[in-house]
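In: sequence and predicted model, in that order:
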Amino acid sequence: MRYKFLFISILIMIGNTLFAQNWVNVKDTESFSKWQDFVLEIKETYAPDGRDVYLSVYDNDSQEGEYIIETSSTDILTYIQDQKKASGLPFTVKLLPDDNLKGHVKGLINLSVANLRTRPSHSAEMATQTLLGTPVDVLKKLGGYYLIRTPEGYLAYVDHYGVELKTENELNDWSTSERAIFIADYGHAYKEADVESSRVSDLVLGNILMVVEKNGAYWRLKYPDGREGFVKSSQLTDYNDWKAMIKPEADGVLEVAKRMVGVPYLWGGTSIKGVDCSGFTKTSYFMNGLIIPRDASQQYRQGEELDVMTNGDLDVKKAIDNLKKGDLIFFSASKETNPRQPITHVAIYMDNGEFIHAAGIVRINSFDPAADNYDSQSLTIVGARRYLGNENFIASHALEDKQGY
């Protein structure tokens, strides 16, 4: 078991480096070498995590010996401009979103579950997923892919079938229209108000569509790209009513989490079709009105730190006393070999030492060695965080305050 999770941690570290791969792309590396430390310092200071800040450096083809720094960070733009005034640096900053998008810098996910990649290629690793109706920022186009930023600030590439580009005004029209959210686990939209008719697409928990007409047993709904389909009304609820009803509370988070018991583990997965560990926690919180960070390591950096450890190891009694339902428990597969203890797994605490997590499948285990469902992976626990009940955290992560929702 321990070797299995060490292997997973290695994969995680490899995956994270893919975001930084080829971020410097210049032809004359010898001439560029004198600027290498400068751009590395920029990356370490302003863009240490390629999952949430885009940074690319390449030749300026119109001016020999000069370079373009392409980035999503206004901090990098300001820094380079200030430095350039002082010392005449050979860098020009191109701030995303790209002007070539011609104002279509917003988007709506157009598939029930869209796969987002670490690079603009179907063969690239899946970084995460987003659900139908999710509003995103569109930063640039590369071939048949778009670099997008999800509501939690995660950067990845989606193919053009997965996102419908919008202007700011068009996104506002969508977000102020009457919408419906799909509340069943799985289902379909049909060409006609009849399950025997042709299918428009599949649907999953959390999908959001525009309402065209409500008519008894079926609602006619519109996709971001204009397609229309009929969906059983029993599988839907009015989106605004749903938003008003949901609360960031532990019982609700655990109710969604338990609905996914038995769902298979899927690297990068964030839907009821398949989830990874942090996609599972993200989805459980999202369906209760909170948009939390995407990856386990990012989730670990936020919230209230909880006292569950003694001398570097989990203290079972202390943990049971101090944890509350809905708290997040974090693990490090390389805990015994790496002093940095990179976070490689996350679970949601239930009660009495039990937690629910995506590991192979979504399942319920205990960190109490005396329990029948004890999981030895508990030996790798390194900490816990609380989001619920934290007013500052909830205020800054509430779904209702995100543009497009």
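Out: On my side now, so go ahead.
In: hey, let's count contacts and neighbours off CA atoms from now on
Out: Noted.
In: burial measure for residue 325, as a count.
Out: Applying the criterion other C-alpha atoms under 10 Å, we find 19 residues in the vicinity of residue 325.
In: looks like residue 187 contacts residue 206 (just checking).
Out: No: between residue 187 and residue 206 there is no contact under C-alpha atoms under 8 Å: 11.5 Å.
In: more crowded one of these two?
Out: The neighbour comparison of residue 187 against residue 206 (other C-alpha under 10 Å) goes to residue 206, with 26 against 16.
In: so that one, which state does it fall into?
Out: coil (DSSP: H, G, I helix; E, B strand; the rest coil).
In: identify the residues contacting it.
Out: 131, 132, 181, 182, 183, 287 (C-alpha atoms under 8 Å, 6 or more residues apart in numbering).
In: these two touch, right, residue 316 and residue 374?
Out: No: taking contacts as C-alpha under 8 Å, residue 316 lies outside contact range of residue 374: 11.9 Å.
In: I'd like to know how many residues surround residue 246.
Out: Residue 246 has 14 nearby residues by other C-alpha under 10 Å.
In: quick one: contacts for it?
Out: Per C-alpha under 8 Å, 6+ apart, neighbours of residue 246: 287, 288, 289.
In: nearest to residue 244, of those?
Out: Ranked by distance to residue 244 (C-alpha to C-alpha), the contacts of residue 246 are led by residue 289 at 9.5 Å.
In: and here is the other one:
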Amino acid sequence: MLSLVPLRAEPSNRAELVSQLLFGECYEIISRQDKWLRVQLATDGYQGWIDANQHNAVSAAYYQEWKQAQHPRAMDLVQVISNADERIPVGIGAYLPFFDGMNVRIGEQTYLYNGRASNPESEATIAQLVKVAYNFMKAPYLWGGKSVFGIDCSGFAQQVYGICGVQLPRDAYQQVTAGEEVHFVNQTQPGDLAYFDNDEGRIIHVGIVLEDQKIIHASGEVRIDTLDHNGIYNAARKRYSHKLRIIKRIFQA
């Protein structure tokens, strides 16, 4: 049982990190190759390879029960899940399966969790979403990362929205299909998602809009920059870092 498991593009420790499995997250095994398992996440359908040594098996009944339930997410930056035999560090965004306010159930094992947790039964507000986003400030950029210790732009958007009860796809080019378009930057509201493309028109970056035409996004680190109709302006470097393509709204004010 681990707090994070690398999800790789190919069955090799040298392969590209495409995402990460979070504590408490379920997946289905698609195929096997030597000591590697190709898995598909139950949350967003994303696929990749994990080391079989990092696999934690659960029953088919648990897996089906997990998929049908809504699970709280850890809200503390770092916390510990424990039982009589082990202590596991978990970060913000970790899944807390079948959390009853004190205990988490993973397969046949029960663990104690003393930290803060989200409430999947209550509808999140824009203010709460922005507050969650600020918790990731200064998290270093990591391609394929989804934790406060390393995260990429789409992983950041997915984590923030996921903690607030909205499941987004994994990658920015997939996320852009969600929500309703906002036509002008001066019509944005906090929580809107701004997407940016490259010279070939491919969506390569996403960030979360804040008040006063600011944006919080993962670029080198989770940081706040200025957003205008051209894109993201990095004041420290005195240049635009990303070219704006489209803005989408998930939460309605």
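Out: That came through, no problem. The model shown is predicted, which means the values in this text are computed figures rather than measured ones.
In: please produce CSV containing the contacts of residue 246 of the first structure, extended by distance to residue 172 of the first structure, secondary structure and neighbour count.
Out: Converted to CSV, these look like this (distance: C-alpha to C-alpha, whole Å; DSSP: H, G, I helix; E, B strand; the rest coil; neighbours: other C-alpha atoms under 10 Å):
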residue, distance to residue 172 of the first structure, secondary structure, neighbour count
287, 22, coil, 23
288, 23, coil, 24
289, 20, coil, 25
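In: how about the strands in the stretch 1-150 of the second structure?
Out: 4-8, 17-22, 27-33, 36-41, 47-51, 78-82, 87-91, 103-106, 109-113, 146-147, 150-151 (DSSP state E, counting those that start in this stretch).
In: which of the ones you listed is buried the deepest?
Out: Greatest average neighbour count among the strands of the stretch 1-150 of the second structure goes to strand 146-147 (a mean of 28), per mean count of other C-alpha atoms under 10 Å.
In: for the first structure, longest helix please?
Out: Identified as the longest helix of the first structure according to DSSP state H is helix 2-18.
In: if you compare the directions of that helix and strand 126-131, what angle comes out?
Out: Orientation of helix 2-18 of the first structure against strand 126-131 (axes from the mean of the first three to the mean of the last three C-alpha atoms, to 10 degrees) gives an angle of 80 degrees.
In: packing partners for the helix or strand immediately after helix 2-18 of the first structure in the chain?
Out: Moving toward the C-terminus from helix 2-18 of the first structure, the next helix or strand (DSSP states H and E) is strand 24-25. Packing partners of strand 24-25 of the first structure (3 or more C-alpha pairs under 8 Å, 6 or more residues apart in numbering; DSSP states H and E): strand 55-59.
In: which part of the second structure matches the helix or strand immediately after the strand it packs on in the chain?
Out: Next along the chain after strand 55-59 of the first structure, taking DSSP H and E as the criterion, comes strand 67-71. The counterpart of strand 67-71 of the first structure in the second structure, using TM-score structural alignment, is absent.
In: reformat the contacts of residue 246 of the first structure as CSV; add distance to residue 348 of the first structure.
Out: Shown next, in CSV, are those (distance: C-alpha to C-alpha, whole Å):
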residue, distance to residue 348 of the first structure
287, 15
288, 14
289, 16
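In: closest to residue 153 of the first structure out of those?
Out: residue 289 (16.3 Å).
In: re earlier: now distance to residue 250 of the second structure too, for the strands of the stretch 1-150 of the second structure, in JSON lines please.
Out: Shown next, in JSON lines, are these (distance: least, C-alpha to C-alpha, whole Å):
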{"stretch": "strand 4-8", "distance to residue 250 of the second structure": "27"}
{"stretch": "strand 17-22", "distance to residue 250 of the second structure": "23"}
{"stretch": "strand 27-33", "distance to residue 250 of the second structure": "26"}
{"stretch": "strand 36-41", "distance to residue 250 of the second structure": "23"}
{"stretch": "strand 47-51", "distance to residue 250 of the second structure": "25"}
{"stretch": "strand 78-82", "distance to residue 250 of the second structure": "28"}
{"stretch": "strand 87-91", "distance to residue 250 of the second structure": "25"}
{"stretch": "strand 103-106", "distance to residue 250 of the second structure": "30"}
{"stretch": "strand 109-113", "distance to residue 250 of the second structure": "31"}
{"stretch": "strand 146-147", "distance to residue 250 of the second structure": "20"}
{"stretch": "strand 150-151", "distance to residue 250 of the second structure": "21"}
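In: now do the same for residue 328 of the first structure: its match in the second structure.
Out: Superposed on the second structure with TM-score structural alignment, residue 328 of the first structure falls opposite residue 193.
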